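# Could you look at this predicted model? Sequence included:
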Amino acid sequence: MNTPCITLSILLLAGAQHAQAASTVDLSVKGLITPTACTPLLSSGGLIDYGKISQQDLNQDKGTRLPVKHLQVSVACNAPSRFALRMRDNRDGSAMVNSEIYYGLGLDTSGNRIGLYSMTFDPRQTVVDSTALIYGTESTTGGLAWRTANLNPIDIGANSYLGFTDTEGSTVGPSAIQELISTVKVEAVINAKQNLDLSTDTLLDGSATMEVVYL
């Protein structure tokens, strides 16, 4: 009669010891506060204004491309710094195409997606400090690996890092930069008219935040 009780007691004790061994875990919080500070600026207060667009100028069954716009992006640092750029869509989920390089223009009164836009950096249209020629690079791994630096235009993304280097073919990421000035191409597309509720005025309501990521 006593044996089952003894066996049960041993099993409970073993379980209690196992729970006690796993009841704590260490957390480390690390980082680096640096005196470096970089300030990004956009020309025209960061406003791209297409004015009034008549619905009769929109394509019925396919997207309508709006005229290309240009915006000047500058980043000024208090000392040469390694940094990258990325952009967060403040209208996330409203772009017609689900991709990190497309940003939404908001929703119409019926909840339809109005359109999308993208922003493209061109190394040939970018000036860095006193460097004669600059090359673009990007990382889709949070800075662990970098694309071979070249002169190809790069669309800024929400998840990828975009940077510049003075070394063609480099795979080590951005160079230390104190001042960057780039003319960026902005391209917008309005959704097909058949997909929109245009019974009232429809506001293009794109909004995004550009971020400097210190490396």
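Great, that's in hand.
# going forward, measure contacts between C-alpha atoms and count neighbours the same way
Noted.
# Can you classify residue 44 by secondary structure?
Local secondary structure at residue 44 is given as helix here, using DSSP: H, G, I helix; E, B strand; the rest coil.
# Chain neighbours aside, what residue packs nearest to it?
With sequence-adjacent residues excluded and distances taken as CA to CA, 6 or more residues apart in numbering, residue 44 is closest to residue 71, at 7.8 Å.
# take a look at this one as well, against the first:
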Amino acid sequence: MKKLLHTSVAGLLIASAFPAFAASTVDLTVKGLIVPSACTPSLSANTVDVGRVSVKDLNQESRTLLNPSTLTLSVDCEAATLFAMKATDNRTDSSANAGEFGIGKTAAGEPIGGYGLFLDNAVADAVAVQTIVSYNGGTTWFTHYEDDLWQSTSLISIKAIGTASTPIPAKNTLMALSVNPFIHPAKNVTISEDTAIDGLATIEVKYL
């Protein structure tokens, strides 16, 4: 009886491991898109220098806001192209809040502060346009307003004013990029020596 039982169980296991109608092939699809034109992003200045900041000038209990800077961000394409932009924070280990970019750490390993990026006054091919944002890789888009942070997890594109939030192609696009730096409350930052403010972000064009 035991021998018969064991044989029956073994037969069931074999049947489960090898289905009667198992497929003998599997498909692999490789997709993409080769675009006929390339786009180049540029900034009116590649460095924002906040100068020397004295510890005694820092707010003890709240952020110290440093002077903001406004740059011109341009995207120039060889032909009208559907594109989006992504800003990558290269100092993510020192950013304290979602949506803000880091500026390095103290010798004690404390985040120094950060900066927010804001976009405004977008113009594409000499016509005013509206910036739009996607938080899911370009599947859905929403209006991006001038007081909305440009988050490193999002994509930014443009749309015609007064229309649905759908990206439009453009050849030459420019907009104002505001950089708003700050230092964390002095009570949270140990500064016992010269400490570099060292933020670095990369702006990349993504083709849609």
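Nice, thanks for sending it over. Note that the structure is predicted; figures quoted are calculated from it, not measured.
# Please state their TM-score.
In this superposition the chains share a TM-score of 0.89, using TM-score structural alignment, normalised by the length of the second structure; 207 aligned residues with a CA RMSD of 2.3 Å.
# dump the residue contacts of the residue nearest to residue 44 of the first structure.
42, 43, 44, 46, 48, 183, 184, 185, 186 (CA atoms under 8 Å, 6 or more residues apart in numbering).
# how about a cut-off of 7 Å?
For residue 71 of the first structure, the contact set (CA atoms under 7 Å, 6 or more residues apart in numbering) comprises 42, 43, 183, 184, 185.
# Residue in the first structure paired with residue 130 of the second structure?
Aligned by TM-score structural alignment, residue 130 of the second structure pairs with residue 135 of the first structure.
# Same question for residue 107 of the second structure.
Matched by TM-score structural alignment, residue 107 of the second structure corresponds to residue 109 in the first structure.
# Surely its match is in a helix?
No - counting by three-state DSSP, residue 109 of the first structure is not part of a helix but coil.
# Now name the helix or strand holding the spatially most central residue of the first structure.
Centroid-nearest residue in the first structure: residue 158, 1.9 Å away (criterion: CA atoms, centre = their mean). If you go by DSSP states H and E, residue 158 of the first structure is not part of any helix or strand.
# got the contact list for it?
Contact analysis of residue 158 of the first structure by CA under 7 Å, 6+ apart lists 86, 87, 88, 100, 101.
# Repeat that for residue 140 of the first structure.
If a contact means CA under 7 Å, 6+ apart, then residue 140 of the first structure has 159, 160, 161 as its contacts.
# So which residues of the first structure form strands?
When assigned using DSSP state E, the strands of the first structure occupy the ranges 38-42, 64-65, 69-89, 103-104, 115-121, 126-128, 135-139, 154-155, 161-165, 176-190, 208-214.
# Enumerate every residue touching residue 92 of the first structure.
residue 104.
# for the aligned partner of residue 63 of the first structure in the second structure, what are its contacts?
By TM-score structural alignment, residue 63 of the first structure lines up with residue 63 in the second structure. Shown in contact with residue 63 of the second structure (CA under 7 Å, 6+ apart): 182, 183, 184, 185.
# ok, so of the residues you listed, who is nearest residue 134 of the second structure?
Comparing these against residue 134 of the second structure with CA to CA places residue 182 closest, at 26.1 Å.
# quick one: what's aligned to that closest one in the first structure?
In the first structure, residue 182 of the second structure lines up with residue 189, judged by TM-score structural alignment.
# thought its match was touching residue 67?
No - using CA atoms under 7 Å as the test, residue 189 of the first structure is too far from residue 67 to be in contact (9.2 Å).
# When these two are compared, which one has more neighbours?
More neighbours surround residue 189 than the other of residue 189 of the first structure and residue 67, with 21 against 11 (other CA atoms under 10 Å).
# and the residue nearest to the more buried one when sequence neighbours are not counted, how many neighbours?
Counting by CA to CA, 6+ apart, residue 189 of the first structure lies nearest to residue 65, which is 4.4 Å off, once chain neighbours are set aside. Neighbours of residue 65 of the first structure under the rule other CA under 10 Å: 16.
# likewise the one 3 residues further on?
By other CA under 10 Å, the residues close to residue 68 of the first structure number 11.
# ok now do the residue nearest to residue 134 of the second structure when sequence neighbours are not counted, which residues does it touch?
Ranked by CA to CA, 6+ apart and with sequence neighbours excluded, the top spatial neighbour of residue 134 of the second structure is residue 141, at 4.6 Å. For residue 141 of the second structure, the contact set (CA under 7 Å, 6+ apart) comprises 132, 133, 134, 165, 166.
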